[in-house]
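K.L.:
sequence-free structure coming up:
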């Protein structure tokens, strides 16, 4: 039995699809609510779904747990309720860590590239628990993820009880099917597809950085199936522990992304630049790029999908078909 928190969400449900194909029995901790999140699980239902409130009672009686994938979080970068974010993103993570340590269960959790804050040079994106002390996240979400990463680092360095395998994954800009419930946090790929497929221009923010061309903001975009492949590999390699980046290892411009969407839609390369809202400027990352050396050194060798190939697959096999779900 494998527990997946946030298992009806974007990355969590894609992980659930892979675990289902592997024949694993899964317990998902999430709320389906009424916005159609159940569709993320329609083709690969779990053995059981429990609410986050029911998790403590479930853990008291749980036996035979093979691993815990902790994907659940308040993940919006616009989050403002600090107490709720701390309780969800930090305190719950600590509780699950301690349970896994006591019960000798592997623990794999979602961190975030948002912990890197205003980092803007490739050398600033080095992972590992020894490299995170001076990071300065730009928003509450990123700060909460950094807070738990630091707690993990202190726990490990102090020799306190740890799960037999523990892994934090700093996810970069993930895109792909099963993200359609995310509203304002949906991937830029899907947003640009909606614009281009409806006959509009692909709109990008003008640069606010001196010397950086409009559309020249660069991010590390990773196809969701690549992120899931990393997690399945970790499950099968319990000797690997640590804090790892999870991106493609390549920084691509938003202009590259928009042009790839236009090409995949077989539309003209029509790009329009608009001003960035003032509310975003103070917390906007103009550059991210995952240093993937630590994961490679740990033994993961599979190549990552290029931005053009990932966008083409997403559009051809999902968006154009009206099939938005794995």
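P.N.:
Noted; the coordinates are in hand. Treat the numbers as computed from the prediction; the structure is a model and nothing was measured. Numbers count the residues shown, from 1 in each chain.
K.L.:
from now on I want contacts and neighbour counts done on CA atoms only, so please keep to that.
P.N.:
OK.
K.L.:
so residue 218 sits against residue 250, correct?
P.N.:
No - counting by Cα atoms under 8 Å, residue 218 does not reach residue 250; the two are 9.3 Å apart.
K.L.:
below is an additional structure, to be compared with the one above:
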């Protein structure tokens, strides 16, 4: 059996669907609650659903676990409860690392591009442990992911026991189906499409960086199907370990994204710029771009979906047809 923590969430449920189609038995560790997350699993229910509270007891008795995909976390960049974020994003990750080490089970986990913080476009988005001490995350979520990455670095460089395969993926800006429970953390693609569907103009934040034109904030937007491909590739290549970026290697502007949504929705390319909320000022990454050379050197050869193709696929195959789930 394969464990997927956060398996009812966005990326987790898309991975779980791919594993389900391959005939794997999956144990999901998550809470469904009342947000409609069960719909993410409606056509591909897991072998077992375990609550986070019951997870330690489950692991005590678990047998024949062949891999752990640890994708569960408090992922809101606006999170404020430091104790809860540490417990969920750091302490649980450390516990699972040690369990996988003891049981010799491969461990693939979610890091985040939020660890890069305010890094500019000077080539600073390099993965691995080489420059990890120089990173300065801008929010609690990014800091928690950085804290665990640093802990992993200390385990590896200190020569301590570790899982037979370990891999952390720094996810960049992921978009696609199964994200609808995320509330204010929905992808910009979905938010802009909803604005257009309501007959409104697509709205973007004005730049809060001196000299940077409104709409020219850039991110590395990646289609969720490409993320799943990377996760499956790591699973199928147990000799590959490391801390890797997971983006496309292309930085695209929010204006480009808004235009792609307008084009796919058959609407005019109209954009309205609004002030950035006070809560985001000073915590907003105006540029991200994954350096994908490490994953390429490790042997990953698949191409990545372009922004225009991914947005059109999301809208044509899902949103426009009100088919929201895999």
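P.N.:
Yes, it's here. If you're wondering where the values come from, they're calculated on a predicted model, not measured in any experiment.
K.L.:
superposing both, give me the TM-score.
P.N.:
Superposed pair, TM-score by TM-score structural alignment, normalised by the length of structure 1: 0.99. Supporting alignment: 326 aligned residues with a Cα RMSD of 0.7 Å.
K.L.:
quick revisit: between residue 218 and residue 250 of structure 1, what contacts are shared?
P.N.:
Shared contacts of residue 218 of structure 1 and residue 250 (Cα atoms under 8 Å, 6 or more residues apart in numbering): none.
K.L.:
so how far is residue 291 of structure 2 from residue 135 of structure 2?
P.N.:
15 Å (Cα to Cα, to the nearest Å).
K.L.:
which one of the two has more residues nearby?
P.N.:
Using other Cα atoms under 10 Å, the more surrounded residue of residue 135 of structure 2 and residue 291 is residue 291, with 20 against 17.
K.L.:
how about the more buried one, secondary structure?
P.N.:
coil (DSSP: H, G, I helix; E, B strand; the rest coil).
K.L.:
distance of it relative to residue 326 of structure 2?
P.N.:
Plainly put, residue 291 of structure 2 is 29 Å away from residue 326 of structure 2 if you go by Cα to Cα.
K.L.:
in what helix or strand does residue 60 of structure 2 lie?
P.N.:
Using DSSP states H and E, the element containing residue 60 of structure 2 is helix 55-61.
K.L.:
can I assume residue 133 of structure 1 sits in a strand?
P.N.:
No - going by three-state DSSP, the assignment for residue 133 of structure 1 is coil, not a strand.
K.L.:
all strands of the stretch 151-300 of structure 2, in order?
P.N.:
Along the stretch 151-300 of structure 2, counting by DSSP state E, counting those that start in this stretch, strands occupy 166-171, 173-175, 202-205, 218-219, 221-223, 242-246, 252-253, 271-274.
K.L.:
what's the third one packed up against?
P.N.:
Read it as strand 202-205 of structure 2. Secondary-structure packing of strand 202-205 of structure 2 (3 or more Cα pairs under 8 Å, 6 or more residues apart in numbering; DSSP states H and E): helix 188-197, helix 254-265, strand 271-274.
K.L.:
which of those has the highest mean neighbour count?
P.N.:
helix 254-265 (a mean of 20; mean count of other Cα atoms under 10 Å).
K.L.:
that helix vs structure 1 - mean distance after superposition?
P.N.:
Taken over the aligned residues, the distance from helix 254-265 of structure 2 to structure 1 averages 0.2 Å (mean Cα distance after the TM-score superposition for structure 1).
K.L.:
which neighbouring elements make contact with that helix?
P.N.:
Using 3+ Cα pairs under 8 Å, 6+ apart, helix 254-265 of structure 2 sits against helix 188-197, strand 202-205, helix 307-314.
K.L.:
touching it from outside, list them.
P.N.:
By Cα under 8 Å, 6+ apart, helix 254-265 of structure 2 touches 189, 192-193, 196, 202, 204, 215-219, 268-271, 307-308, 311-312, 315-316, 320.
K.L.:
hang on, the earlier thing: now the strands of the stretch 151-300 of structure 2 in JSON lines, with distance to residue 108 of structure 2?
P.N.:
As requested, these are exported to JSON lines (distance: least, Cα to Cα, whole Å):
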{"stretch": "strand 166-171", "distance to residue 108 of structure 2": "5"}
{"stretch": "strand 173-175", "distance to residue 108 of structure 2": "18"}
{"stretch": "strand 202-205", "distance to residue 108 of structure 2": "34"}
{"stretch": "strand 218-219", "distance to residue 108 of structure 2": "24"}
{"stretch": "strand 221-223", "distance to residue 108 of structure 2": "19"}
{"stretch": "strand 242-246", "distance to residue 108 of structure 2": "10"}
{"stretch": "strand 252-253", "distance to residue 108 of structure 2": "28"}
{"stretch": "strand 271-274", "distance to residue 108 of structure 2": "39"}
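K.L.:
can you say which of those strands is nearest to residue 38 of structure 2?
P.N.:
Nearest to residue 38 of structure 2 among the strands of the stretch 151-300 of structure 2 is strand 173-175 (19.0 Å), distances taken as Cα to Cα.
K.L.:
and that closest one, what other elements does it pack with?
P.N.:
strand 221-223, helix 224-236.
K.L.:
please repeat the previous calculation with a cut-off of 6 Å.
P.N.:
Contacts defined by 3 or more Cα pairs under 6 Å, 6 or more residues apart in numbering; DSSP states H and E place strand 173-175 of structure 2 against strand 221-223.
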